[in-house]
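Engineer: Would you be able to build a 3D model of this:
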Amino acid sequence: MASTHSKQLKEWLRQREVEELNLRRSMEEREIERADIDKRATERRLFRRLHLERREAETEEAILRAKEAQSLRLAQYEQEEKLAQELEKLQREELKQAKLRQKLRETSIELKDLEAKLRAAYVTKELAAQLAEKEAAKMEEKIREQTAHELQRSLWQQDEELERQRDLEEFQRKLRYRTELQEQMIEAEKQRQEAFKEFLREKKMVDDIVRQIQEEDMREMEQKMINMQKTQEEIEEFRKAREAWKQKERMEMEEENRRLVEYVQMQDMAQQQRMELMRQKEEEKAKVMEKIATALHVEQMKRKEREEIIQELLEEEARLAAEKKEQEEIEKQLRHRIEMRQQQKEYQRQRMEQLKREAAKESEERQRLLAKFAEDDRIEQLTAERRRLKVIEHRRAVERELEERRARRAEEMRKLIRLAELEKEEEKARLRLIEEERLRMLKEHATQLLGYLPRGVLREDDLPHLGSDFVEKYRQDQENT
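Structural biologist: All right, here's what the predicted structure looks like:
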């Protein structure tokens, strides 16, 4: 018990020493860490002071740069503002021109027709490109097919070679197998023959034993007969019967042996015939499979070609239907516009004729108005002087009325004439703008569509506006066609 207590006390003292040692080590580490923290704090204060000094210098420099940049930005802003105003003015003008061109395109039958023809030219070019691409694709497909055929042929040849090699190996294997089988069969035949010989030997032994037994029996019978004092003739007859029986037994044995040999030969021939029949069936099956594969490939190529032709026909029908619909719409708008213009002209013509008729009937109108005024005032009931004054007053009123009507007719006539002149001027301006837009559209698209533009799109007087390069290419294209 005292020894245990002493051990526990020693252990406790040892642990206290370890704890004190750890505590001193921890305090030393804390002192080192505190010194390091003070050092880093001093360095940070120094770095902060240097950083503040550098920031003040950078701030002053930045203020100077900002003032210079502000002056530069102000000048640049004024310049950009001026450029922006000019650009906005140009953009407004361009937008105005673009809207005008767009309106002309939407309302002008000529530009719609030109746009439709240009689209048709693009479609023709695209179709030509597609046809060329299809032709190239067909050619490439043919080359690929030819390459594939050659590769297939090569693979077939390789397959045939491999097949021949396999067949040769199979033939050699079968030949070896057959040789081995024949050797086995020969060996088996030898064994069978040996067994047969052994069988024959055993049979001979058995037969000999049987014969011996029979001979012994015969001898015994002979001896018995002798003992029984049979005659010599009976003995001789017995011997002949015994010899005949022996001959018959030998013939039966030979016939049995012959049948055994024939049966073995027939089994060999049947086995050979079965093997030959299997080989012929395998060859016929391989030929049939090759013919089926070739026929399937040819049928697949024909079906693919038919599908491509049908697709091309459907695309062409859709394109022609769209062109026909668009042409009918253009013709409808053109007829409507012509009818509206004719109606307007007819109205103006009828109105001018009506004004002319009214001017021609002015004297009749004067008399009618005088009669009307006289009726209204009952002039026949007045005295002669008052009647004369009234007639003068009536004539002056009629003249004023007629003058006002003449003035209205003249004003309306001038308006109609001015309207017709304005319509002519507007039509001329519209035609001029349409012509400018037509030339602009041709300049934009004609070079790309050279060789695909429909007849009538280009006029001879358009060529100088399209550039010398286009004219040269156009002349060459015309010479080639």
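Engineer: use CA for all of it now, contacts and neighbours both
Structural biologist: Noted.
Engineer: Show me what the lengthiest helix in the chain is packed against.
Structural biologist: Taking DSSP state H as the criterion, the chain has its longest helix at helix 232-360. Judged by 3 or more C-alpha pairs under 8 Å, 6 or more residues apart in numbering; DSSP states H and E, helix 232-360 is in contact with helix 109-227, helix 384-445.
Engineer: Tell me which residues of the following helix or strand past that helix come out buried.
Structural biologist: Once helix 232-360 ends, the next helix or strand along the chain (criterion: DSSP states H and E) is helix 362-377. For helix 362-377, the neighbour count (16 or more other C-alpha atoms under 10 Å) marks Arg366, Leu369, Leu370, Phe373, Ala374 as buried.
Engineer: Output the contacting helices and strands for helix 362-377.
Structural biologist: Checked by 3+ C-alpha pairs under 8 Å, 6+ apart, helix 362-377 has helix 384-445 packed alongside it.
Engineer: Off-centre distance for the helix it packs on?
Structural biologist: 65 Å (C-alpha atoms, centre = their mean, to the nearest Å).
Engineer: now the helix or strand following it and helix 384-445, what's the angle there?
Structural biologist: Next in sequence after helix 384-445, counting helices and strands by DSSP H and E, comes helix 468-480. Using axes from the mean of the first three to the mean of the last three C-alpha atoms, to 10 degrees, the direction of helix 468-480 lies 80 degrees away from that of helix 384-445.
Engineer: Would you do the same for the sequence below? I want to compare the two.
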Amino acid sequence: MSSTKRFVEQRIVKRREQEARDQELRRRLMENNIYAGYGKSELNVEKKRRALSEANERRELYMDYSFVKTEQDKTKRVQIAQFEDQLADELAKRKAEQMRHDMDRRRICDGSEELRVLKERLHMAKVNKERAQQLLEIEVRKEKDRITGHLLAEHMENERLEQQELEHKLDIEKKRQRERVKVINQQQIAMKEAQREEAMQEYIKEMEGHMERNQVEELVAKIADEDANEAKARAEKQMESRVMLQQFMVEQKANQEKLEAEEKAENERIEQFARDKREREERLEQERQEKEKEKLRILNAMLGQMEAKNKAAEELELLRNDLHLEELEAESRRREEMQMRKKLEDKEEMKNAYLVQMRAKEEKMLHAREEEGRMREELLKKFAEDDRLEQLNEQKRRMKVEQHRREAERLVELRREMYELARAQEREEQDALRKDEDKRRLIIEDERRRLLREHGQELKKFLPKHTLESMEDVVCFVVTTSYFSVKPRRHDLRNARILPEHFSVKHNWQNKALPTMRCSTTRKQVCPAFRASSENSTCPRARLKTSLAESARPLGILFA
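Structural biologist: Sure thing, here's the model as predicted:
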């Protein structure tokens, strides 16, 4: 501010100097006009002097501007640095406040008995979920084993049927082979018979042609010897035919016997081969059956051992889980009993403390009144002794007594004000403690809702009893679970009237104390009149109850 003022004053001074110079210049111009004839040298000198003066003025103005600009930049940098320092201090203050708030919140959450119980119950719900998953895995494993055994038996039955079908096909093929061999043998026999007949016919034809030629020759050459030669030729022909026929019959019989022997040997070989093959197949089948029986025996033994081991492991796991759950439930019941007993003891202690405090307050007030009267009398006596009232006359004595009374009243009032101030400080301390308790209660409720929102979806079917202790927990839990699930239909809510096993209602809609209601797994029909009235009701409380009931349907919860 001072630099700007100085700059303005300098400008004003310079402007005045400039005006004075202008006046002087005008005067000099007039003189120059008068003395124009004095020569041009003086005019040039004046121009140079004026140019030099203007240059000096411009230099001074630039120096002043640079100085003011530097001072303004310095002031701006100082202001920016101060603003940055204030901003950094404010951010550090907010960060420290947030850290302090987080530390207080963590300390309150770590020291809260309710949150510890809720975490234990959520842990119990996780244990229940893991146990349900283990039971489901056991059932799935049993089902897989059953399906595997069924598939194994089906595979073995299919192999047996395929083996029987293969044996049946082999028997059919053997029969067909025998039929083909028999047909081939019959065809060969028929073909040989046909060849024999054909050879016989050709032989007969040749013999007949030969006889005709001999007769012609004999008729031409020896007509005389025809009768003798004819008889002789006929006898020879008959003998030769008989010999050839006998030879043919012997050969045919030998061939027939040979064919029969070959066929018999072939049949014997086929029968022996079939018999050997049957024996081999029977032996292989017997060995295969023995192997299958041994495999089945080993498989049954292994399955029995595995089933026994699995059953023993499952029983041990179930016993372990049951024991763990019983221990958790016993511990939970013990803690609940201790908590209820502690609440009753705290309530009784608070009641006794309240009675003791009231008695102490009455005694204190009585003692204060007595002390006030005694102090008033002592002050009056002291003032009387100080002023020696008995030595004064009546009027002065009355005036002194009145003055003493006013002074005593002033002191008593001053002490009363001090007492009221102390009481006000006590009330402020109590209000601060109450606010701290409300803050602690709010932090604990927020942490409860956070835990319920975090674990509500995955553990909603496995929560133990009395996990949801208030209507706020129910609303938070229902809203959390209904966000991830399908909204139920209204008519599905009309056929059930149950409370969850893990919920106990402790307050009604008007925040009045109610006895704890345990779960009821029985389903009852809702009264139609009540149902119609609840559906058609325009009461906000009834609408809220209906909306909560609709959202709580996936949890198995229905509010009466």
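Engineer: tm score of chain vs chain?
Structural biologist: After superposition, the two chains reach a TM-score (TM-score structural alignment, normalised by the length of the first structure) of 0.42; 272 aligned residues with a C-alpha RMSD of 5.4 Å.
Engineer: For the helices and strands packed on helix 232-360 of the first structure, could you give me a markdown table that also reports distance to Arg44 of the first structure?
Structural biologist: As requested, those are exported to a markdown table (distance: least, C-alpha to C-alpha, whole Å):
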| stretch | distance to Arg44 of the first structure |
| --- | --- |
| helix 109-227 | 75 |
| helix 384-445 | 71 |
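Engineer: I'd like to know which of the ones you listed is closest to Ala41 of the first structure.
Structural biologist: helix 384-445 (75.2 Å; C-alpha to C-alpha).
Engineer: Who are the packing partners of that closest one?
Structural biologist: Using 3+ C-alpha pairs under 8 Å, 6+ apart, helix 384-445 of the first structure sits against helix 109-227, helix 232-360, helix 362-377.
Engineer: re the thing from before, got JSON lines for the buried residues of helix 362-377 of the first structure, with distance to Ile109 of the first structure too?
Structural biologist: Shown next, in JSON lines, are those (distance: C-alpha to C-alpha, whole Å):
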{"residue": "Arg366", "distance to Ile109 of the first structure": "51"}
{"residue": "Leu369", "distance to Ile109 of the first structure": "52"}
{"residue": "Leu370", "distance to Ile109 of the first structure": "56"}
{"residue": "Phe373", "distance to Ile109 of the first structure": "57"}
{"residue": "Ala374", "distance to Ile109 of the first structure": "60"}
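Engineer: so how far is the longest helix along the second structure from its chain's centroid?
Structural biologist: Under DSSP H, the helix in the second structure containing the largest number of residues is helix 226-387. Centroid displacement of helix 226-387 of the second structure relative to its chain, using C-alpha atoms, centre = their mean, is 29 Å.
Engineer: Please enumerate the strands of the second structure.
Structural biologist: Read by DSSP state E, the second structure holds no strands at all.
Engineer: quick one on the thing from earlier: make TSV out of the helices and strands packed on helix 232-360 of the first structure and add distance to Gln327 of the first structure and mean neighbour count.
Structural biologist: Output for those, formatted as TSV (distance: least, C-alpha to C-alpha, whole Å; neighbours: other C-alpha atoms under 10 Å):
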stretch	distance to Gln327 of the first structure	mean neighbour count
helix 109-227	8	15
helix 384-445	18	14
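Engineer: Out of the ones you listed, which gets nearest to Glu56 of the first structure?
Structural biologist: helix 384-445 (61.8 Å).
Engineer: just the angle between the closest one and helix 109-227, please?
Structural biologist: Using the same axes, to 10 degrees: helix 384-445 of the first structure against helix 109-227 is 40 degrees.
Engineer: re earlier: what about the helices and strands packed on helix 384-445 of the first structure, which gets the closest to His51 of the first structure?
Structural biologist: helix 109-227 (69.7 Å).
Engineer: Check the offset of that closest one from the chain's centre.
Structural biologist: On C-alpha atoms, centre = their mean, the centre of helix 109-227 of the first structure falls 45 Å from that of its chain.
Engineer: Next, the angle helix 232-360 makes with that helix.
Structural biologist: Going by the same axes, to 10 degrees, helix 109-227 of the first structure makes 170 degrees with helix 232-360.
Engineer: Check which helices and strands helix 109-227 of the first structure is in contact with.
Structural biologist: Partner elements for helix 109-227 of the first structure (3+ C-alpha pairs under 8 Å, 6+ apart): helix 2-107, helix 232-360, helix 384-445.
Engineer: would you list the ones you listed in JSON lines and tack on distance to Tyr474 of the first structure?
Structural biologist: Formatted as JSON lines, those follow (distance: least, C-alpha to C-alpha, whole Å):
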{"stretch": "helix 2-107", "distance to Tyr474 of the first structure": "26"}
{"stretch": "helix 232-360", "distance to Tyr474 of the first structure": "26"}
{"stretch": "helix 384-445", "distance to Tyr474 of the first structure": "13"}
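Engineer: Figure out which of the ones you listed is closest to Lys142 of the first structure.
Structural biologist: It's helix 232-360; of those, that one is closest to Lys142 of the first structure (C-alpha to C-alpha) at 10.6 Å.
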